[in-house]
Structures are given as structure tokens and as C-alpha cells.
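Visitor: Sequence unavailable; structure follows:
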């Protein structure tokens, strides 16, 4: 039976010093503030935003959510981003993904200045990608090294797969990406990361005994816990760590900008 990798426990360890940093900033009359851009009313996106707002409030950070209709244009979003980039009271900006199909995420994300890209999704961001870095921190917390291990990432998306591939490589892993049809590749994994936007696609027969499974997108179906050695739960796994790393990046951004604007 797999040992559960408790993302909430790791997130609390990450946020403990961040809480103190927020208090220190407040003594200097600086309240870290995150701007979230939401386009449309996608139910999962609304849930994720509520989670971010709740945790931010717990550590004393402000969040402002800017909502656009699903029919909005890139120009409208970029106009707002230009204002937020220049606003010294906004320390971090993130765009809640996915966006409607008529919008180009690369164009929109690239309009965020690097020092405020706290989700870490652009090539020039000053901060590590929140979700991918959160996964690496979970493994580090539980002392699960990926050095020389075969890591297979199911999916190669902007938020998880692509940035995680880079971080895993840097950690010395032998990294491969796979599709759900690549069963032999999936079975070869020492560490398997589920990052596809499809629920319950990783079945017990698709993984080898003793594999470490990181479920970043609710990909893991019932029964995998009987085969894996370690597993992140669907709730309380990767999600809390993504939020923790986002808030850690936000506070770092606030500190940087405070030094930049200091007289």
C-alpha cells in the first residue's frame, strides 16, 4: 500500500517562514498583493481561485481578482496587465489557466513583467514555476531523490509538464514525456507524474510495482495505491503545494520591489 505524500504538510512547512516575512513587510507598511486574471466562469478555475484567496488571507496577503467575460479580447486583457505592471501596490500577477480557445496564452503571459510573474510561467520570470516547483519540493521533503531515476511525465502542458521536465532534468533525472497510449513507457517509470487534463486515466496495470506517483491533474484511478510505493492524494497533494509556492514567490516579489523602490 502506497505511503501518501501529504502536500498540506509540506505546504505548511514552506509557508511558516513566509508568514513571518509578511509580518516583516507589514511593519514597513507593505502588504503583498496578488492580482489574478480570470476569463470566463470555468468551474475548476473558480475552485482554484477560492483556494488561493483562502490561503492568501490566512497568511495576511491580499488578492484582487479581475474578471473578464469569456468573449473578451487579448487587447482588453493586455491593457489591464499594462496597468497592473505599473501599479506599485500590485506585487504579483497571474492569469488563471486555461483560457478560452480564441485567446493566445503565450501572448497574454508574456505581457506580465518578469518581476511580477509569480506563477513562473514565462521564460524570463524571476521565480520558479509554482506547480512544478511544488512537486519538486514534495519529493525533497520526503527525501525521494530523482537523480538517475526514470521520470515519466504524462502530458507536456504549459503549467506542469513543460516546466517540470526542465526541473527534473536539472535534478539529474532521466526524463521522458508520454501519452496515455505509451503503456510501455509508463510502465518503465520509477517516478510517474500525471499531468493530463483527463480524470482517472492512470490504471493500476499501467504502472510498475514500487513506482512513485505524483498526481498533478486527478489522473490516478482507484487501485494504483496498491501498486505504488508513494502517491500524492487527489485532494491535499499537489494543489496545496502549488498555492504555497505561488505565495512564496509573491512575497519574494514584494521584497524585491520594496528594495527597488526604497529611497
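Guide: Structure's in. What do you need? What you see is a predicted model, and the numbers here were worked out from it, not measured in a lab.
Visitor: Every contact and neighbour count from this point should use C-alpha atoms.
Guide: OK.
Visitor: Can you mark which positions in stretch 194-209 are buried?
Guide: Across stretch 194-209, burial judged by 16 or more other Cα atoms under 10 Å covers 194, 195, 196, 202, 204, 206, 207, 208, 209.
Visitor: For those residues, work out which two are farthest apart.
Guide: With Cα to Cα as the measure, no two of the buried residues of stretch 194-209 lie farther apart than 196 and 209, at 21.7 Å.
Visitor: Next, the buried residues of the top helix by length along the chain.
Guide: With secondary structure taken from DSSP state H, the chain has its longest helix at helix 238-260. Of the residues in helix 238-260, 238-255, 257-258 count as buried by neighbour count, 16+ other Cα under 10 Å.
Visitor: Tell me where the protein has helices.
Guide: 7-27, 43-58, 74-86, 105-109, 130-141, 161-170, 183-187, 238-260.
Visitor: For the ones you listed, give me TSV that also has distance to residue 150.
Guide: Converted to TSV, those look like this (distance: least, Cα to Cα, whole Å):
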stretch	distance to residue 150
helix 7-27	22
helix 43-58	31
helix 74-86	40
helix 105-109	30
helix 130-141	14
helix 161-170	10
helix 183-187	10
helix 238-260	20
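Visitor: Quick one, which of the ones you listed gets closest to residue 99.
Guide: helix 105-109 (6.9 Å).
Visitor: what about versus this one:
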């Protein structure tokens, strides 16, 4: 079974329309450098924001900026009175400290829940979740998964996907295995897991031979492969073994955008 997020995401957008009619919002997006995967996600956010009448201010910055210059630029956008919520589109150039940049976003405008302050509240059980967490949670709900006591492998410990998902899964009383680039035997973890969630950004990393029958697999990875955005999961081989698969594209992505906009109206 394929877990597709588009229909659910459209329902969320429809539910937000009465609220959006009463509350005008402005979303600022800061994008640093040229990254086609990031640009694709920015376009999708712009499209869905337009459906709700949300004004989007896209600030494109060169990746040659120093860390100090980038922090000042992000802080300047955040200080604009008309901006109700903002995001810094990841990834960022390797020469800047990512968390320092994200911490330039005031918590009251942090729709991605990535600043230290907003993320700390989430870790301690705050109501606002990172959009990717809400998206994965909704797909697992659709798959009728019981998280308490389940063994879950999260592939990739990144700040945007792996880390917040691992924390949320622990909150749900799942047994969580974290796999990083230094994990020696990934298949040993995935083969014993009831749920596999991958956000490593490595196309075809997760193959059907690496999972047990009846598992639920959620693909949250994204990378360019032959000029196409591909996920971490080889859907064709995995679908033959798994009970349910959320593919890329079409799975988590649409829901992540919808929940980001829901966060914007919840600030």
C-alpha cells in the first residue's frame, strides 16, 4: 500500500481557508545559494500559500556571504513588522554554523520549529511540532501503526528530519534506533524494525532486501538523481515486502507544506 499525502494535505488546506480569510498572514522564506531540491520545495510552499492568500516574501541570498553577514540578513528579515512567520530553507552552505543562523528566527515567528528556543519547547512537550513530524505522524496514523513498543529505525540524524523525528518517537514510547553515515551495518537495524523512516538524502539507500515483511517504510529523503528528485527508498523493491510505503515524491512532502502553513496560522 502506498501512503500518499496529497489528498490529506489538500484537506488541511481546505480546513485552513476560513481561518485564512479572517487572518491575513505573511510568510518570509530565506534561501541561500542555488539548490534545485530546495528550490523545488520553495515553489511548492509558494503555491500552497497562494491558495490561502498568504503573502510570501522570498529573500534569495548568495552563498558567498560570511556567517556574520548571513545572520544579519536573516535577522533583518525577521525584524520586518509585516512578517508573521519565517523559515530559512535548508541546507545551508557548509561554511556557516546552521544553528546560529536558525537562532536568528524569533520563536514567535518560527513555523519550522528549528530555532533553539522553539525546538526546546517541542522537546519538552510543547504543542507546536516541526512540520515534518506532523506529516510523518499523520501518515503513520493512516497506516494504523501502534508506536508504543514498536522498534523504529530512523536513518539520518539531521536537524531537519532525523533528530526531531527521533525525539518525537521517543515521546511516543517507541524503541528508536538511529543510523548515521557511520553506522556499520544499516541492514542489521532495518531488518529488525517494525517501522523504517529514512531522511539521509541518498537515493535507493533502502532496498527491499533490507526490511522484514509487513514493515511500514516512510521516505523523507530527497536528492537529485539524473535531474530528478529521488528519495532514499527503492519503492519498487520495498513495496513487495512492506505493508505500507510513503514514497518520494508524493508521500511526506505535500503534508509537510500543509502543516507548515497550519503552524503559520497557529503562531
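Guide: Received it, and whenever you're ready, just let me know what you need. What you see is a predicted model, and the numbers here were worked out from it, not measured in a lab.
Visitor: Residue nearest the middle of structure 2, spatially speaking?
Guide: The residue lying closest to the centre of structure 2 (Cα atoms, centre = their mean) is residue 132, at 3.4 Å.
Visitor: There's contact between that one and residue 252 in this structure, I believe.
Guide: Yes. Using Cα atoms under 8 Å, residue 132 of structure 2 makes contact with residue 252 at a distance of 7.5 Å.
Visitor: What helices and strands are in contact with the longest helix of structure 1?
Guide: On a contact count with 3 or more Cα pairs under 8 Å, 6 or more residues apart in numbering; DSSP states H and E, helix 238-260 of structure 1 meets helix 7-27, helix 43-58, strand 92-95, helix 130-141.
Visitor: mean distance, the shortest one to its aligned residues in structure 2?
Guide: Taken against structure 2, strand 92-95 of structure 1 registers an average deviation of 0.8 Å after superposition, with mean Cα distance after the TM-score superposition for structure 1.
Visitor: what range in structure 2 matches that strand?
Guide: Structural correspondence for strand 92-95 of structure 1: residues 85-88 of structure 2, per TM-score structural alignment.
Visitor: How about the second one?
Guide: Using TM-score structural alignment, the residues of structure 2 aligned to helix 43-58 of structure 1 are 36-51.
Visitor: what's the distance between the residue nearest to the centre of structure 2 and residue 22 of structure 2?
Guide: 26 Å (Cα to Cα, to the nearest Å).
Visitor: show me the contacts for the alignment partner in structure 1 of residue 168 of structure 2.
Guide: Aligning on TM-score structural alignment places residue 168 of structure 2 opposite residue 167 in structure 1. Contacts for residue 167 of structure 1 were tallied using Cα atoms under 8 Å, 6 or more residues apart in numbering; they are 132, 133, 136.
Visitor: 10 Å instead?
Guide: Counting by Cα atoms under 10 Å, 6 or more residues apart in numbering, residue 167 of structure 1 touches 128, 129, 132, 133, 135, 136, 173, 175.
Visitor: Hmm, the second one is touching residue 164, no?
Guide: Yes. Contact status for residue 129 of structure 1 versus residue 164: in contact at 8.3 Å, counting by Cα atoms under 10 Å.
Visitor: list residues touching both of those two?
Guide: With Cα under 10 Å, 6+ apart, residue 129 of structure 1 and residue 164 have common neighbours residue 158.
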